[in-house]
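Enquirer: The amino acid sequence is not available; the structure is as follows:
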């Protein structure tokens, strides 16, 4: 587990493949039910993560490659690709296996967010929409972008991305370049990007590399 922030107010970071109970192609800390792994194993893996970060409970989204942003206030969530919460002791999580997990913390309002930023989310500016829904001043935001597929590994062919074609180079899309530009445009000054390409680094799941595989997660929680 890679912990990016652990202070008296929040804990945030990213899991690796290791430390769980799944086996075979899902070995070992797969956190996704929808990929074919045993439900019992996934439940146990989620319990392991909750215990490690001291969460009362973990909230995972049903991710649909949309730009839907929802607030979690203790009720069931509809399908979405970004969530934010003011609740303490609740770990909100985003599952990935090539896409970028983006974690946000508003240091003034005391609110956290977890965002699924794949190609669809990036081109729909889901980070901007999340900060807007949070009611945040971007200057108060700490943003963390986790391990994800880097440009040299992300071939998308002749797919037209409109205004985001400027982040394509020889048919390869630079998710991180697009996210960095978005954060800069918003006025977010406190951000960090992981330099890990999950497609190249076998400590992480990668759908493009392995096809049948698990999902790792970005997590963020306000401490109670």
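Expert: Arrived safely. Owing to the predicted nature of the structure, the values given are computational and were not obtained by experimental measurement.
Enquirer: Only C-alpha atoms from now on, for both contacts and neighbour counts.
Expert: Will do.
Enquirer: For this protein, just list every one of the helices.
Expert: Applying DSSP state H to the chain gives helices spanning 39-53, 119-123, 126-134, 175-186, 207-210.
Enquirer: Quick one: closest of those to residue 71.
Expert: Smallest distance to residue 71 across the helices of the chain (C-alpha to C-alpha): 8.2 Å, for helix 126-134.
Enquirer: Include mean neighbour count and distance to residue 103 when you put the helices of the chain into CSV, please.
Expert: Listed next are the helices of the chain as CSV, based on neighbours: other C-alpha atoms under 10 Å; distance: least, C-alpha to C-alpha, whole Å:
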stretch, mean neighbour count, distance to residue 103
helix 39-53, 17, 15
helix 119-123, 20, 14
helix 126-134, 20, 10
helix 175-186, 17, 12
helix 207-210, 15, 21
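Enquirer: out of these, nearest to residue 93?
Expert: Evaluated over those, closeness to residue 93 peaks at helix 39-53, with 10.4 Å, by C-alpha to C-alpha.
Enquirer: gap between that closest one and the chain center?
Expert: Its chain's C-alpha centre and that of helix 39-53 lie 17 Å apart, by C-alpha atoms, centre = their mean, to the nearest Å.
Enquirer: ditto for stretch 213-224
Expert: Distance, stretch centre to chain centre, for stretch 213-224: 8 Å (C-alpha atoms, centre = their mean).
Enquirer: Please compare the first structure with the one that follows:
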């Protein structure tokens, strides 16, 4: 089965500044009509049937939610979750980010996919292992699973207090690093890459773009009030 993955940028939407223009987040203060228009355009451009693009109410936790099934439609975002998993071909799952790491997972043999929102807190408490376990329960296997770590704030830009970097490193080994100015920092993609490799994920890809440095992407740390980009994945029926 073919797994599709898409990551959006700021361009091509209906939102006005400071959400300009393709903001897909409905929780950041943007005009709801503009967000709805952007989400409709995304689904249309991806060729997804109405009600087959699933969103989530992200809370920086470690809950993974299974969606899809016969007759299922995405009427409302999945409540209080940071990973969406589906084994239903044609159902797409999305993660919203503006510096956090979007992780897209897929087992093409089983037809099981997941979209994970992995910020500092979620990565620290284990949202990625929770998503992988939910995928396994739906029929996926780590050695067949492919992963994409999407655009996010890079380690050189993610300066944090030394105690915070040490704490995250204890829970997510490989994440501690140094900022561009030599201070304590966190590279979440590095830690998440190691976490994926340690459980035997077959293929791991990394989108190297930094959301802070790349003006075509949304960044909360750079801009404060801003929109959200989406990382979307689905198995083609």
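Expert: Yep, it's here. The structure displayed is predicted, hence computed values, not measured ones.
Enquirer: Please tabulate the helices of the first structure in TSV, including the columns distance to residue 151 of the first structure.
Expert: Below are the helices of the first structure laid out as TSV (distance: least, C-alpha to C-alpha, whole Å):
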stretch	distance to residue 151 of the first structure
helix 39-53	30
helix 119-123	12
helix 126-134	19
helix 175-186	7
helix 207-210	13
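Enquirer: Quick one: closest of the ones you listed to residue 100 of the first structure.
Expert: helix 175-186 (7.8 Å).
Enquirer: Now that closest one on the second structure. Mean distance?
Expert: Its matched residues in the second structure lie on average 0.7 Å from helix 175-186 of the first structure after superposition (mean C-alpha distance after the TM-score superposition for the first structure).
Enquirer: Counting by contacts, list what that helix packs against.
Expert: Contacts defined by 3 or more C-alpha pairs under 8 Å, 6 or more residues apart in numbering; DSSP states H and E place helix 175-186 of the first structure against helix 119-123, helix 126-134.
Enquirer: Kindly reformat these as JSON lines containing distance to residue 207 of the first structure.
Expert: Shown next, in JSON lines, are those (distance: least, C-alpha to C-alpha, whole Å):
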{"stretch": "helix 119-123", "distance to residue 207 of the first structure": "14"}
{"stretch": "helix 126-134", "distance to residue 207 of the first structure": "22"}
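Enquirer: So what's the residue count around residue 161 of the second structure?
Expert: Residues lying near residue 161 of the second structure (other C-alpha atoms under 10 Å) number 11.
Enquirer: correction: residue 2 of the first structure
Expert: Neighbour count for residue 2 of the first structure, taken as other C-alpha under 10 Å: 12.
Enquirer: surely it meets residue 14?
Expert: Yes - checked against C-alpha atoms under 8 Å, the pair residue 2 of the first structure and residue 14 is within contact range at 5.0 Å.
Enquirer: circling back to that earlier point, out of the helices of the first structure, nearest to residue 98 of the first structure?
Expert: Residue 98 of the first structure lies closest, by C-alpha to C-alpha, to one member of those: helix 207-210, at 6.5 Å.
Enquirer: on that earlier part again, the helices and strands packed on helix 175-186 of the first structure: which one's closest to residue 72 of the first structure?
Expert: Here helix 126-134 is closest among those (C-alpha to C-alpha), at 11.2 Å.
Enquirer: Report the mean deviation for that closest one after fitting onto the second structure.
Expert: Following the fit onto the second structure, the mean deviation recorded for helix 126-134 of the first structure is 1.4 Å by mean C-alpha distance after the TM-score superposition for the first structure.
Enquirer: Show the contacting residues for the residue nearest the centre of the second structure.
Expert: In the second structure, the centroid-proximal residue (C-alpha atoms, centre = their mean) is residue 102; its distance is 2.3 Å. Shown in contact with residue 102 of the second structure (C-alpha atoms under 8 Å, 6 or more residues apart in numbering): 95, 96, 115, 116, 117, 118, 149, 150, 151, 152, 231.
Enquirer: Including distance to residue 203 of the second structure, could the residues you listed go into CSV?
Expert: Output for the contacts of residue 102 of the second structure, formatted as CSV (distance: C-alpha to C-alpha, whole Å):
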residue, distance to residue 203 of the second structure
95, 20
96, 23
115, 16
116, 17
117, 19
118, 19
149, 11
150, 14
151, 17
152, 19
231, 18
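Enquirer: for those, which one is nearest residue 125 of the second structure?
Expert: residue 118 (9.7 Å).
Enquirer: and the nearest residue to the closest one once chain neighbours are set aside, how far is that from residue 210 of the second structure?
Expert: Spatial nearest neighbour of residue 118 of the second structure, excluding adjacent residues (C-alpha to C-alpha, 6 or more residues apart in numbering): residue 101 at 5.0 Å. The gap separating residue 101 of the second structure from residue 210 of the second structure is 10 Å, by C-alpha to C-alpha, to the nearest Å.
Enquirer: just residue 174 of the second structure next, same as before
Expert: Residue 174 of the second structure is 18 Å from residue 210 of the second structure, by C-alpha to C-alpha.
Enquirer: got it, and residue 169 of the second structure?
Expert: Counting by C-alpha to C-alpha - residue 169 of the second structure and residue 210 of the second structure are separated by 20 Å.
Enquirer: Then residue 49 of the second structure?
Expert: Taking C-alpha to C-alpha, one finds residue 49 of the second structure at 32 Å from residue 210 of the second structure.
Enquirer: Could you check which of the two is surrounded by more residues?
Expert: residue 210 (20 against 13).
Enquirer: Contacts only, for the residue mapped onto residue 64 of the second structure from the first structure.
Expert: Using TM-score structural alignment, the equivalent of residue 64 of the second structure in the first structure is residue 69. Counting by C-alpha under 8 Å, 6+ apart, residue 69 of the first structure touches 80, 81, 82, 83, 84, 126, 129, 130, 133.
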